[in-house]
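*Asks:* make a model of this:
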Amino acid sequence: MPSLPLRAALVLMLVWPFLAQAQPALKVALFEVAPYAQKEGGALHGLYIDLVRGLGAGAGFKTEIALMPFARVPLALERSEADLTISFSTEALEGAAQALGPVALVDSVLITSLARSTRELPQLKGALVGRARGGCQDLAQRAELALRWTDISNFDSALRMLALGRLDGLCLTRDVLHHYSALASIERSRLGAEILVGQRPALLYVRRGLAPEVIAKLRVALARRSPVKAD
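*Replies:* Sure, this is the predicted structure:
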């Protein structure tokens, strides 16, 4: 008869595949916006998709990714419907989740209408500027500009509004600007100046209450990577 340690080892060998399969996947909530996270032809792709899958694999976890509107992401984390996300810092996210560190660096820009075309931010004082709900925090904190914010539902329609002069400006990233300008077939000559607001970090956030051992593994996986520069 096998010894007790040997029997224990044999049992572990038999049950380990089932234990590994039973390990829950990390639930990921991502803002659905091209070119960072989108679904085409039934497949998910984009910079944030690749990053979150790589971090999950590096930490030893599978990932289940759900795409959703920008304002829905903090709620999913707060309600424990998601474990993590990649996003810019917002007031709602800071309250609902814990930032572990940057995973990407992205150029944040303000594109103006032709009527308000300028490369000087002070000249846009009081301008009506579109943004994703809760976004563009770097400019939102510039109280002296007295910008009037309006939340937008999608960037292609917002760029059309900008081209028609119904917005004075639009705050977004350079990658999103290039993608949706092409998608909406808006010629660059119909838009005003592009102002580089700054280089913003896209951060890895985890929900509050996530198991400490999971967070520790994600920190290790994050530490092995340098933040990528978005094209």
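
*Asks:* please count neighbours and contacts with C-alpha atoms only from this point.
*Replies:* Will do.

*Asks:* the strands in this structure, which residues?
*Replies:* 26-31, 38-40, 43-45, 63-68, 84-87, 97-112, 128-132, 148-152, 169-173, 194-207, 228-229 (DSSP state E).

*Asks:* structure for this one too, so we can compare:
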Amino acid sequence: MDLKLFILKALEIIKGTIIGKVIVALIAGGLSLIGASPFFDKYISATLSKYLSIETSDPSAPIGMFLIIIAVSLTIWERKNQILIELKKSNPASIKETRPIIDLCHRGISVKEIEPQKIFFDIPYCSGKNANAYNVKLESAVITPWGDGLVYSSGFGDIFPDDITLSYETGKSMHYSLYPFTLDSALNSYIVVKGNYSGETASIYNVFDIFKFSKPTNNWVRALGKEDLRVRKFVQDGAKYA
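*Replies:* Alright, predicted model coming up:
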């Protein structure tokens, strides 16, 4: 590779950055001072003499070499920085994982009476658009108000099998029937989903969702505030399935 191609390649690598412009300026100034530029006597000497009253008869080789040495040092330092950046990009441990979010699929929860006093529950889960969820382990329960307290109408169980992956397009449903159970009781109950899943780097995330039926909207929504805290405490206190 001749000198011209080398210089063009160097300029291609460092162009556009502040440090690159400094390097180019130092190299140009250094070359000018050691006499590599034919414009030294005609322009630089004349400018120094006219505006700064400094007389220069010959380019200063020592100063020029010093500037070039600084430019080369900056080039090496910048290249090391670029290598470190590339190594960080290629190291999975240094990449912050995008946390996948799992939630009800778009169609939502379905609860309907398929036979007299036989209620069918379908609870579909999908991952959000940002990332897939891996090794998803979910289980659900139906918790019904009873007097001043709560009881399990259906306890947790039937956890997902191994290696279930959820994407935005592909979901997985928890579905089962309760008998004897009335539709009115079902629509006044809470559906609780708990479990965990992992991201691409095996980071584990927990799930604890509580849903109730909203009569104004005619669909299942998340319980909030005191309702959420009440049901959450009931589950976390380890109440037994009634």
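
*Asks:* now the TM-score, please.
*Replies:* In this superposition the chains share a TM-score of 0.28, using TM-score structural alignment, normalised by the length of the first structure; 94 aligned residues with a C-alpha RMSD of 4.7 Å.

*Asks:* still on that earlier bit, identify, out of the strands of the first structure, the most deeply packed stretch.
*Replies:* Here the criterion is mean neighbour count by mean count of other C-alpha atoms under 10 Å, and of the strands of the first structure the winner is strand 84-87, at a mean of 26.

*Asks:* picking up where we left off before, make CSV from the strands of the first structure and add distance to Leu55 of the first structure to it.
*Replies:* Below are the strands of the first structure laid out as CSV (distance: least, C-alpha to C-alpha, whole Å):
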stretch, distance to Leu55 of the first structure
strand 26-31, 11
strand 38-40, 18
strand 43-45, 15
strand 63-68, 9
strand 84-87, 11
strand 97-112, 9
strand 128-132, 26
strand 148-152, 30
strand 169-173, 23
strand 194-207, 10
strand 228-229, 13
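
*Asks:* could you point out the longest strand of the second structure?
*Replies:* What stands out as the longest strand in the second structure, according to DSSP E, is strand 134-146.

*Asks:* helices and strands around it, which ones?
*Replies:* If contacts are counted by 3 or more C-alpha pairs under 8 Å, 6 or more residues apart in numbering; DSSP states H and E, strand 134-146 of the second structure sits against strand 149-154, strand 190-198.

*Asks:* following the shortest one, which helix or strand comes up?
*Replies:* Which is strand 149-154 of the second structure. Sequence-wise, the next helix or strand downstream of strand 149-154 of the second structure (DSSP states H and E) is strand 172-178.

*Asks:* residues of that following strand that come out buried?
*Replies:* Of all the residues in strand 172-178 of the second structure, those buried under the rule 16 or more other C-alpha atoms under 10 Å are 172-174, 177-178.

*Asks:* and the angle from the helix or strand that Lys212 of the second structure is a member of to strand 190-198?
*Replies:* Assigned by DSSP H and E, Lys212 of the second structure belongs to strand 204-214. Following axes from the mean of the first three to the mean of the last three C-alpha atoms, to 10 degrees, one obtains 160 degrees for the angle between strand 204-214 of the second structure and strand 190-198.

*Asks:* for strand 204-214 of the second structure, packing partners?
*Replies:* Using 3+ C-alpha pairs under 8 Å, 6+ apart, the elements in contact with strand 204-214 of the second structure are strand 190-198, strand 219-222, helix 225-236.

*Asks:* could you dump the ones you listed to a markdown table with mean neighbour count?
*Replies:* Formatted as a markdown table, these follow (neighbours: other C-alpha atoms under 10 Å):
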| stretch | mean neighbour count |
| --- | --- |
| strand 190-198 | 20 |
| strand 219-222 | 16 |
| helix 225-236 | 14 |
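
*Asks:* mind putting the ones you listed into a markdown table with distance to Tyr51 of the second structure?
*Replies:* Putting these into a markdown table (distance: least, C-alpha to C-alpha, whole Å) gives the following:
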| stretch | distance to Tyr51 of the second structure |
| --- | --- |
| strand 190-198 | 69 |
| strand 219-222 | 76 |
| helix 225-236 | 76 |
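
*Asks:* tell me which of those lies nearest to Leu150 of the second structure.
*Replies:* Among those, helix 225-236 comes nearest to Leu150 of the second structure, with 7.5 Å by C-alpha to C-alpha.

*Asks:* spit out the contact partners of Val207 of the second structure.
*Replies:* Contacts for Val207 of the second structure (C-alpha atoms under 8 Å, 6 or more residues apart in numbering) come out as 138, 193-197.
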